[in-house]
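J.: Next one to model:
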Amino acid sequence: MAGRPIDARGWVFEVLDMDATEETWLPISGVNTFTHNPGENEETVDTTVFDSDGMYEQDVMQRGASLGLEGLYYVDKATGERDPGQAYVDTVWANALGVDSRGMIRWRHKSQTQWVVWEATVTPGEQGGGNNDKTSWSASFTRCGAPSTLAVTP
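T.: Below you'll find the predicted structure:
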């Protein structure tokens, strides 16, 4: 049987609250598009020599990746509180510098049994909107080091 494509809306994204006393992953709500670029920040070196007989050769010297999230700025209708994941990215993580600028993000599709986990830095994106728009929200995450996985637990 041939495989079937998965729905983009089934992806889940969470950030680790580094200030919490126990492990607390905060879901990022309001996402309506994402872009995973597994080749971001890749560096190569040309290894072409005379013995290559005119054919280009290279070695990868550095791997990198990025994840971009875009969507809508979310608040709780009843309390007016910001979405916990968006708020953490905007008010805690995005203001950190140096060694403190690294945090943790994980994501998976609802059909998967493992999270992809990254230590990463974050760059907050633009927010805005027009007269008949909802306010936008976005952030870009750049992986630091190798990715890991974590089993999904109930």
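
J.: CA atoms for contacts and neighbours, from now on please.
T.: Noted.

J.: is it true that Ser66 touches Cys144?
T.: No: the criterion here is C-alpha atoms under 8 Å, and Ser66 misses it with Cys144 at 9.5 Å.

J.: Quick check on these two: which one has the bigger neighbour count.
T.: Ser66 (20 against 17; other C-alpha atoms under 10 Å).

J.: which residues in this protein form helices?
T.: For the chain, the helices defined by DSSP state H occupy 84-91.

J.: please give me the structure for this one as well, since I'd like to look at both together:
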Amino acid sequence: MAGTTRPIDARGWLFEVQDLEAETETWLPIAGIDSWSMNPGENEETSENTAFDSEGYYEEDVMQRGASITVEGKFRIHKVTKERDPGQAYIDGDWTNRLGFDSHNPIRYRHNTQTSWVVWDATMSPGEQSGGNNDKTAWSATFRRNGKPTTAVVTP
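T.: Below you'll find the predicted structure:
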């Protein structure tokens, strides 16, 4: 088996947000991403169970699991129409201002070598948009998983 496995390219990861206002199920790819990070321990909570009979060794149980994904990249527009990238526009224009129950929205992600998506019910915090003299405008968002993730088969 040695030598038959290879690392995968970070640029092969795909991230999409579901447009909840569309009449049919519509997933919008998020364009312009040039880096991403996942924290599978975000919002994890544990309960310490160490007692005298633990014989001096620490014990705990995980009581809550969480996770987050941050995507960072460049603010994108269509070079001819000047319209915003649909994924970024949905996040900034539709999702950002929602509160309470409405602050939830599905996202999904996978590597282009995988045959199924990981789907999260997520809340989102918009990131900073910034730039300087010789920069392109930066764009980012952080998604936090709510509940247990699910999967969905990739369909053409």
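
J.: which residues in the first structure does stretch 27-35 of the second structure match up with?
T.: Residues 25-33 of the first structure are the counterpart of stretch 27-35 of the second structure, counting by TM-score structural alignment.

J.: Quick one: end-to-end distance for the matching stretch.
T.: 20 Å (C-alpha to C-alpha, to the nearest Å).

J.: OK, contacts around the closest residue to Met18 of the first structure other than its chain neighbours?
T.: Leaving out its chain neighbours, the residue that sits closest to Met18 of the first structure by C-alpha to C-alpha, 6 or more residues apart in numbering is Gly103, at 7.1 Å. Applying C-alpha atoms under 8 Å, 6 or more residues apart in numbering, one finds that Gly103 of the first structure lies in contact with 15-16, 18, 93, 119-121.

J.: and Gly103 of the first structure, what pairs with it in the second structure?
T.: Under TM-score structural alignment, Gly103 of the first structure pairs with Asn105 in the second structure.

J.: roughly how far apart are that match and Thr96 of the second structure?
T.: Asn105 of the second structure is 11 Å from Thr96 of the second structure, by C-alpha to C-alpha.

J.: what's around Met38 of the second structure, how many residues?
T.: 14.

J.: Show me the residue at the heart of the second structure, geometrically.
T.: Ile69 (3.8 Å; C-alpha atoms, centre = their mean).

J.: Could you find the counterpart of that residue in the first structure?
T.: So, by TM-score structural alignment, Ile69 of the second structure is matched to Leu67.

J.: Hmm, that match is touching Thr142, no?
T.: Yes: counting by C-alpha under 8 Å, Thr142 is a contact partner of Leu67 of the first structure at 6.6 Å.
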